[in-house]
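Enquirer: 3D model of this:
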Amino acid sequence: MGRGLSGWRFVGASVRGTSHDRSGTPCQDAHQARTVGEGPDGPVLVLACADGAGTAERGQDGALIACARMLELAAELVEAGHGVRQLDDGMLPFWIDRAAESIAVQAAAARRRPRDYACTLLVAVIDGYGAAYAQVGDGAIVIGDGDGYTPVFWPQSGEYANTTFFVTDPPERRSICSDVRASPPMEAALFTDGVQSLALRFADRAAHAPFFGIFFPALRAQPAGEAHSLRAELDAFLSSDAVNQRTDDDKTLVIATRFPHADAGEPATS
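Expert: Alright, predicted model coming up:
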């Protein structure tokens, strides 16, 4: 086992925003959180989330396809006997290209344009050696080491106000941030743009540490693996009046920790 990766606990949730409730449209966010097998440096954990563009008729499908493709490609990496050690800064952008291709195939089968499936995408692949991160669009990946939380990248903004980049953008216009680090984080959180106003401080481009203190104490107390028992609490928080007063968008949050067992804390709603 690689440096305690077998002790990862993780959970994620996607909830529909109140603006989608009013318009009768579905939640266009998607997420995945799963271990995909044992690599040379221990279990490989994959965290991903995506947000379908509000102007894309099949944005929800695009988000689902993009997240599922990240799991498939990570599983193929493990099946080939590799892990994060074999990745470089160009590999996850290549994976995102493959996700775009999968979306294009689905679009062609439905006689639609790929941009009808436009979505953002954030992904983290972690094992005992280190972690690989990639992002297209807004939202953020935040990691912690016990002394605070730090965004890996900052949410991407497009040329105009309230615009960003999407997996389905033409390759020459697709903006991909990627980074491979030779050390796994102790904790990680991925979230779509519906959560970023709660989790980030835009004035100084930093993580808002109290936000993460709501969730991680309870997660640390769970047994290794997916924390199914916390899913309802995470759903309830993201759907709460306190959160909906701050944002009417869809909201996705995926969190993971490998800190030693701690006493559970109760998620708050303010």
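Enquirer: make it CA atoms for all contacts and neighbour counts henceforth
Expert: Will do.
Enquirer: can you map out the strands along the stretch 51-200 of the chain?
Expert: 121-126, 131-136, 140-144, 149-151, 177-181, 187-191, 200-201 (DSSP state E, counting those that start in this stretch).
Enquirer: Format these as a markdown table; extra columns: mean neighbour count and distance to F10.
Expert: Converted to a markdown table, those look like this (neighbours: other CA atoms under 10 Å; distance: least, CA to CA, whole Å):
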| stretch | mean neighbour count | distance to F10 |
| --- | --- | --- |
| strand 121-126 | 28 | 12 |
| strand 131-136 | 26 | 16 |
| strand 140-144 | 25 | 13 |
| strand 149-151 | 19 | 17 |
| strand 177-181 | 19 | 20 |
| strand 187-191 | 26 | 9 |
| strand 200-201 | 18 | 21 |
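Enquirer: Reformat those strands as CSV; add distance to G158.
Expert: Listed next are the strands of the stretch 51-200 of the chain as CSV, based on distance: least, CA to CA, whole Å:
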stretch, distance to G158
strand 121-126, 15
strand 131-136, 11
strand 140-144, 15
strand 149-151, 19
strand 177-181, 14
strand 187-191, 18
strand 200-201, 19
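Enquirer: which one of these lies closest to F211?
Expert: Across the strands of the stretch 51-200 of the chain, F211 has its closest neighbour in strand 200-201 (8.6 Å, CA to CA).
Enquirer: to compare against the first, here's another:
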Amino acid sequence: MAADRAGWRIHGMSVEGYRHRRDGLPCQDACAHTDAGPVAVLAVADGAGSRPRSDEGSRLAVELAAEHFVRRAAAQAASPPGEAVHALLVDTYREVTKVFLETTGASAADFATTLTVVVLAPDWLGHLSVGDGFVVLRAGSEDGERQFHLLPQPVAAGEYSNETVFLTSPDAARWVHTDCVADPGIDGVLLSTDGLAQAALSRSGGGATTPNASFVDAVFRSLDTPGPVSEAAHDNLAALLRSDRLTALNADDKTLLRAVRRTRR
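Expert: You can find the predicted model right below:
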């Protein structure tokens, strides 16, 4: 899955984790991206492992998110950063959830999935998250080192770290988190599900969570080369996500969707 439009080079994939490969089960993660005019939308989703059709749910969620967010954002791309963007994100989330629930009907709980969306507009970046996906930005440098920034994540829905919220949760709207960032220095965006949290994020002694600079930097740099994403680059990313090193950290399904800004001429 790759694209080179709307000012961004985009590439990503979802792969089944070790447990699912071992048991012959489908990948329950999904990702999608699309663009319209100057706007690009990226979405990742993680189906609930305990639900029988969550692989279908995650695919439906990212497809609906790509369709609805790009349509609404393209129409409002000129909106100034701030409350108008937050309202756009929440209103579009409601659209997506309504169609998702109408499509899945009485069996909606069987399709339970998280959803994380990023909208890339010319003057702002919008972020919406339901569940435990995360987003890392590359922006600026300090002493010659690229700087990486973890966007705020939703507050935990329960006292246990493995509790999360899904689109089908009765009170999901209560836990929706949105951000609007206006920073022309942003030239890289990474979205992922929690299967990569141990590799892509680090926890400091004080308990704060920050990006793992060495991992994130390598992932972005491999997409910085101008031109279409090669088959070799696609194969290399698949090999990384299925590697023993990452599997040892987390055996769940893994999704990595990344975008780097094309060099301005």
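Enquirer: can you give me the helices for the stretch 151-265 of structure 2?
Expert: Remark: helices assigned in the stretch 151-265 of structure 2 by DSSP state H, counting those that start in this stretch are 197-200, 213-221, 231-241, 244-249.
Enquirer: how much space between the closest residue to Y18 of structure 2 other than its chain neighbours and A199 of structure 2?
Expert: Distances taken as CA to CA, 6 or more residues apart in numbering place A251 nearest to Y18 of structure 2, at 5.1 Å, with adjacent residues excluded. Distance, A251 of structure 2 to A199 of structure 2, by CA to CA, to the nearest Å: 12 Å.
Enquirer: need the contact list for the aligned residue in structure 2 for E76 of structure 1.
Expert: Taking TM-score structural alignment, E76 of structure 1 has R71 as its aligned residue in structure 2. Contacts here follow CA atoms under 8 Å, 6 or more residues apart in numbering; on that basis R71 of structure 2 touches A36.
Enquirer: for R181 of structure 1, same thing?
Expert: 130-132.
Enquirer: Any chance of these in TSV with distance to A227 of structure 1 as columns?
Expert: Below are the contacts of R181 of structure 1 laid out as TSV (distance: CA to CA, whole Å):
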residue	distance to A227 of structure 1
G130	22
A131	21
A132	23
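Enquirer: With respect to A56 of structure 1, which of those is nearest?
Expert: A132 (28.6 Å).
Enquirer: Spatially, what comes nearest to the closest one if we skip its sequence neighbours?
Expert: Counting by CA to CA, 6+ apart, A132 of structure 1 lies nearest to V180, which is 4.2 Å off, once chain neighbours are set aside.
Enquirer: Test my guess that the one you found contacts G130.
Expert: Yes. Using CA atoms under 8 Å, V180 of structure 1 is in contact with G130, at 7.5 Å.
Enquirer: Quick check: which element contains the nearest residue to E63 of structure 2 once chain neighbours are set aside?
Expert: Nearest non-adjacent residue to E63 of structure 2, counting by CA to CA, 6+ apart: A32, 6.5 Å away. In the assignment (DSSP states H and E), A32 of structure 2 maps to strand 29-36.
Enquirer: In that strand, which residues are buried?
Expert: For strand 29-36 of structure 2, a neighbour-count test (16 or more other CA atoms under 10 Å) marks 29-35 as buried.
Enquirer: can you check stretch 52-68 of structure 1 too?
Expert: Here stretch 52-68 of structure 1 shows 52-54, 56-68 as buried, counting by 16+ other CA under 10 Å.
Enquirer: Out of these, which comes closest to R98 of structure 1?
Expert: Closest to R98 of structure 1, out of all of those and judged by CA to CA, is A66, at 8.9 Å.
Enquirer: Map the closest one onto structure 2.
Expert: Using TM-score structural alignment, A66 of structure 1 pairs with A61 in structure 2.
Enquirer: Verify the contact between that match and T116 for me.
Expert: No. A61 of structure 2 is beyond contact range of T116, at 9.5 Å (criterion: CA under 8 Å).
Enquirer: Quickly list what's touching both of these two.
Expert: Common neighbours of A61 of structure 2 and T116 (CA under 8 Å, 6+ apart) are A45.
Enquirer: Please pull up the equivalent of I126 of structure 1 in structure 2.
Expert: Match for I126 of structure 1 (TM-score structural alignment): L120.
Enquirer: Please tell me I have it right and its match contacts G126.
Expert: Yes. With contact defined as CA under 8 Å, L120 of structure 2 reaches G126; the gap is 6.7 Å.
Enquirer: Tell me how many other residues surround A99 of structure 1.
Expert: 24 (other CA atoms under 10 Å).
Enquirer: Can you name the residues that contact it?
Expert: With CA under 8 Å, 6+ apart, A99 of structure 1 has these contacts: 65-66, 69-70, 167.
Enquirer: Against L200 of structure 1, how distant is it?
Expert: Distance from A99 of structure 1 to L200 of structure 1, by CA to CA: 27 Å.
Enquirer: same thing with D241 of structure 1?
Expert: Distance of D241 of structure 1 to L200 of structure 1, given as CA to CA: 19 Å.
Enquirer: number of nearby residues for the aligned partner of L101 of structure 2 in structure 1?
Expert: If you follow L101 of structure 2 across to structure 1 using TM-score structural alignment, you land on A104. The number of residues packed near A104 of structure 1 is 20, by other CA under 10 Å.
Enquirer: next one: the one 5 residues further on
Expert: A109 of structure 1 sits with 10 neighbouring residues when counted by other CA under 10 Å.
Enquirer: what about Q28 of structure 2, distance to D171 of structure 2?
Expert: Q28 of structure 2 sits 22 Å away from D171 of structure 2, taking CA to CA as the criterion.
Enquirer: ok, these two, which is more surrounded?
Expert: Here Q28 of structure 2 and D171 are compared on neighbour count by other CA under 10 Å; more neighbours surround Q28, at 29 against 11.
Enquirer: list the contacts for the closest residue to that one other than its chain neighbours?
Expert: Excluding its sequence neighbours, the residue lying closest to Q28 of structure 2 (CA to CA, 6+ apart) is D55, at 4.0 Å. For D55 of structure 2, the contacting residues are 26-30, 47, 111, by CA under 8 Å, 6+ apart.
Enquirer: Kind regards, and thank you for your time.
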